[in-house]
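Student: dropping a prediction and its sequence here:
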Amino acid sequence: MRDKIYTYFDVLNQHSIISATNLKGEIKYVNDQFCKISKYNEGELIGAPHSIVNSGYHHREYFKDLWRTIGRGNVWQGNILNEAKDGSQYWVATTIVPIIENKRVKEYFSVRIEKTEEMRLEKEKSFQERRFSQLFNHISEGVIVMKKMQDKFIITDFNHGAEKLDKKNKEEVIGREVSQIYPGTDSGGFTFYIEEAYQKGHASFPLLRYQDENIDSWRKGAFYKLPNDEVVCVYHDISEQINQLEQLKKYNEKLEEVAFKASHEVRAPVASILGLMQLIDFDDLSENNKTALEYMKDSVGQLDHTIRDIVKVSYDTEEGKELFAKLSDLKEHFHNS
């Protein structure tokens, strides 16, 4: 039995960082692994307080709790950031076991496993999760995360952008089926794209109109499948742009209508002006020339009236005002000729 104990300890000694301290925390024993990671030799460590490897990272209350626990004869476990002799730091997963004799704590035996790289990865993971969370909740686009369960897509996450766009609270949608929250999903064509993303990994919907009793809007976005089989929908509302396009379309149709009308009606007075101008003899203003000039002025008046119709629809714009001013100057020029 004694041989087995030594065998177990030898295995532990080869793969763990081991130390023993008295009740004051002074080091009584360290193994080679302790010396190797701390970069102190055995002579420097024996008799020294265990705080020789204290990095100063942890709050004092952290170690007070540690000492209270082991002082009562209980095992303490936790992660500690230590500092080596050269100033480098390393994390160790620590287990401290009080050695009790005659119902009293005699000394403390510590076993540690280095986890510097593991802690670095955990810290990086935590940082990435925080960064993702901030991005997820602060982008203006709506983001909905769904998971397929029994042939139904259940909402598992819902960002602030989606709350704002769809006027829904995150609490009321999490855990519910997509078609319950968005009853217009099927008729709008979104179900097809969700399933396509789930099957193929990605699906884009360039422009779709979503309608239900509470929402009527145009959407643009895409679906992505995550490694954990969740489907993410990233979208934004382009209803305002669509409405502007519809207004521009009507505006353009009106312009085309007026332009078509003007293109035919303007030709007649312009042709008349050009013809009458051929009759004017500027060397001798006869009665005929005077009459011709009067006809020309009337034609210019007709031209001005038609031109007013052309620019009426754009008069409120800066370009329209500029054009109207130029045309007014043109009219004044003809009247003064």
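Tutor: Received the coordinates, thanks.
Student: please count neighbours and contacts with C-alpha atoms only from this point.
Tutor: Fine.
Student: the helices in the stretch 201-337 of the chain, which residues?
Tutor: Counting by DSSP state H, counting those that start in this stretch, the segments of the stretch 201-337 of the chain that form helices are 239-265, 267-279, 287-312, 318-336.
Student: next SSE after the lengthiest strand in the chain?
Tutor: In terms of residue count, the longest strand belonging to the chain (DSSP state E) is strand 89-101. Sequence order places strand 104-114 as the next helix or strand after strand 89-101, per DSSP states H and E.
Student: dump the helices of the stretch 201-337 of the chain to JSON lines, plus mean neighbour count and distance to S51.
Tutor: Shown next, in JSON lines, are the helices of the stretch 201-337 of the chain (neighbours: other Cα atoms under 10 Å; distance: least, Cα to Cα, whole Å):
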{"stretch": "helix 239-265", "mean neighbour count": "13", "distance to S51": "65"}
{"stretch": "helix 267-279", "mean neighbour count": "15", "distance to S51": "101"}
{"stretch": "helix 287-312", "mean neighbour count": "17", "distance to S51": "87"}
{"stretch": "helix 318-336", "mean neighbour count": "13", "distance to S51": "78"}
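Student: okay, now the one to match up with it:
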Amino acid sequence: MRKNIFWYALSILLLAGVLYFFNRSHKSISEHSRLMGVSYEVHSHFQKLYNQLYKAAILHPALIAAQKSAGTKQPFYIDSATIINQATLLQQTVEDSVNKKIATRLYALLGQEIGWLLNANLPDSMQAGQNQSHIDVFRRMDSLITAGIERTKFLIAYRTDRLNEVINHVRTLMIGFIVVIVASLLYTSLNFFNQRYKRRRGEKEMATVLNRMSDSVISLNKEWRYIFLNDAALTTHPQGRQATLGRLMWEVHPEIKESAFWESYQKAMTTQTVVEVESLFGPLNTWFSARIYPSYNGITIFYKDITQAKQAEQQLAKTIRELTDYKVALDESSIVAITDQKGTILHANDNFCRISGFNREELIGQDHRIINSGYHPKSFIRDLWMTIANGYIWRGELKNRTKNGNIYWVDTTIVPFRNDDGKPYRYVAIRSDITARKLAEEKLVQSENIYKMIASSIPGSVICILDTKLTYLLIEGKLLEQIGYSRQQLLGKQAASVLPADVYAESEPFFKQALAGNTVKRESHRTGYDFITRYIPLKDDKDEIFSIMTVSIDVSELKNAQRNIIELNRGLEEKIKTRTEQLRKSNEELEAFSYSVSHDLRAPLRGIIGFSAILQEEYGKQLDEEGKRITQVIIDNTQKMGRLIDDLLEFSRTGKKTIQKANTDFNLLVPGIIEELSPPEQRKIKWEIKPLLTAEVDASLFRQVWVNLLSNAIKYSRTKTDPAITVGCLAEDTQKVYYVRDNGVGFDEAYKHKLFGVFQRLHDDHEFEGTGVGLALVDRIVTRHGGKVWAESKEGEGACFYFSLPAEL
């Protein structure tokens, strides 16, 4: 390209030089031609003047006079005006400086001697020797004219030579220019054909290269017509190369103007800049990536199918979104920490900070010794590190310590991230808080002996405790082996994996109801035994179910009796009595067992309280604050257990006590109970006792009803500044309704169905003491009298407890 530019510039300079030379030569030839014309004209003027002077000089005056008188024409007559005019023309025409001087002198001499010339006969004068001075002037004019003629001839010859010289130069230059032009044309033609050959060969090579490319390439001229397609482009132009070349783009792809590509094509064509675009081309349902290169005569488009890459990109974006969602979910639900290979904490999420009590700045850069409780032995920690350092996942439970010294448990999974060499460079610890479960397990262990004692004391029974995943944690009772199972077979395993499919299918609905918080009963028959099973949910202090207990009692004899009663006719009354007596004895045994258990449990409780008191009195000084606190917790819980036993005994007595009805005046009974329940410091309660209807009831039992209801009202309203309790009665057609209303803390009505169950409480012990038996006792007493119990409340606004009795009572 640079070489061509050089030759183009050289040609232009050569042409300019030739034009300049021709211009100068043209001017020179024109000037010489003009001067030659002037010289010829001057020569003519000199010659004419010479002739006119000689004509004037050779005429005789007499002859002139005779001719004039005769009226004949004188062919040689020359007058002074003609001669003067001729001299004037000569003077005006001459340009040469020498001739100018000659013409000037000649004109002056003519003006001086013109009269003499016209009146004298020069030849005669010369013969006679007359007028010598005029003759000298004439001779001088003759000499001047002759000198002018010679000078003019010289100038004509000189101008002719110069003109011929210029013409020869022009001819030589023309020949040289023609030679140069011919040489240039030959060179240009050869170069043109060589360039065309190279261009065609380059185009073929370029076409070969482009056809070998995996990317599609098309070229369009400024009219948007196809001028090139490589082989790869034929996949998007199924009409073929020949059918496509020369056609308009929108004839081949009618929808192109509605796509994002058209705007980019126009931009590249208009702005002459390279444009890149990625978009989906709807008609082909394909993603393309295009790069448009503009040129002076159109555009060239390199494009390729990126559908798979786009789908992979979309899948990657989806995966990244999912991973982000997983991370958010993990951060929300779990305790997450990331450490380097040395155990230095690099990341701690909010849950980690919340449970440990440290802020993120305090954790980052530290290792996990900052939360080490010292509970686990060094061998345990060493095994943990050996596992993850070898690239394996470690799972286990860890006991940690918070910033303020509290203990918490976490279920932990530590996942090592390995580099290309297979060596861990990061550890991700994912934990969940299991403190509540561990505390529940500790409580479960504490109460396990009690459960074992209860189960072993009930003949023909089995008690099982299962966690929320239905894994057997405890099994006690001889009935287990009688129905074909062993303790080793079930302990530590899930019910679904060890029970026969049909047995588990029958039991599963009851397990689910118990896990939902309901106590349910089931009667079943297996391997010749009939038994009744109760599914009881066990809850922690937060009223959350942490396990369930199943109590199965062999009632084969009772069920056989029931079946025999159905099968026997009324004439078998004695046998029915026998079976009934057996049933009665079984019930008495159950009642006796409850009573016995309650009494038997008192002895160990008294021992615990006594030894704890001795520990406080005799060793209190040796105990630290934590030891004193634990001792006091033992005493408090043991006393609570004693109250619970008392309530159980009362509940048991209520169930078997014979009702002795009498006309009872509640207007006398209730004030006395209020006087007993309200010590002086609680006399600030505002009491409103409305008239109460008398009823035919067991006075001693209903005294317990009123005591429980009124004591609850006092207890749950004690946090109020101005407590108020109302006692009243409503008379209806078929029943009498009594109520106790307070303005205390109330309860959530969503849980009111739990109020009258044994051990069911809606408030924590640390807020309001109690055993959860009082309202169950109220319900049993009222129910035995043919009535019912219910309650209404708004949380924080108080509660109202109702019980009804039949009006005929």
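Tutor: Looks like it came in fine. The structure displayed is predicted, hence computed values, not measured ones.
Student: make a markdown table from the helices of the stretch 201-337 of structure 1 and add distance to D229 of structure 1 to it.
Tutor: What follows is these, written out as a markdown table (distance: least, Cα to Cα, whole Å):
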| stretch | distance to D229 of structure 1 |
| --- | --- |
| helix 239-265 | 31 |
| helix 267-279 | 68 |
| helix 287-312 | 58 |
| helix 318-336 | 54 |
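Student: re earlier: report the buried residues of the longest strand of structure 1.
Tutor: Residues of strand 89-101 of structure 1 classed as buried by neighbour count (16 or more other Cα atoms under 10 Å): 89-99.
Student: contact partners for the closest residue to N169 of structure 1 other than its chain neighbours?
Tutor: Using Cα to Cα, 6 or more residues apart in numbering and skipping the chain neighbours, the partner closest in space to N169 of structure 1 is E163 (5.7 Å). E163 of structure 1 sits next to 142, 169-170 when contact means Cα atoms under 8 Å, 6 or more residues apart in numbering.
Student: out of the residues you listed, which is nearest to L248 of structure 1?
Tutor: Minimum distance to L248 of structure 1 across those is 27.2 Å, recorded for G142 (Cα to Cα).
Student: which one is the closest one nearest to, not counting chain neighbours?
Tutor: A162 (3.9 Å).
Student: the one you found sits in which helix or strand?
Tutor: Assigned by DSSP H and E, A162 of structure 1 belongs to helix 160-166.
Student: shouldn't T185 of structure 1 be in contact with F192?
Tutor: No: T185 of structure 1 lies out of contact with F192 (Cα atoms under 8 Å); the separation is 9.1 Å.
Student: the two - which one has more neighbours?
Tutor: For T185 of structure 1 and F192, the more surrounded residue by other Cα atoms under 10 Å is T185, and the numbers stand at 19 against 14.
Student: list the contacts of the more buried one.
Tutor: Per Cα under 8 Å, 6+ apart, neighbours of T185 of structure 1: 178-179, 191, 210.
Student: sorry, back to before: out of the helices of the stretch 201-337 of structure 1, the one nearest G201 of structure 1 is which?
Tutor: Among the helices of the stretch 201-337 of structure 1, the nearest to G201 of structure 1 by Cα to Cα is helix 239-265 (27.3 Å).
Student: aligned to A613 of structure 2, what sits in structure 1?
Tutor: For A613 of structure 2, there is no aligned position in structure 1, judged by TM-score structural alignment.
Student: and the closest residue to A613 of structure 2 other than its chain neighbours, what is it in contact with?
Tutor: What sits nearest to A613 of structure 2 in space, not counting adjacent residues and going by Cα to Cα, 6+ apart, is I635, at 7.9 Å. Applying Cα under 8 Å, 6+ apart to I635 of structure 2 gives the contacts 608-609, 612-613.
Student: can you classify I635 of structure 2 by secondary structure?
Tutor: Under the three-state scheme (DSSP: H, G, I helix; E, B strand; the rest coil), I635 of structure 2 adopts helix.
Student: what's it aligned with over in structure 1?
Tutor: The criterion is TM-score structural alignment: under it, I635 of structure 2 has no aligned partner in structure 1.
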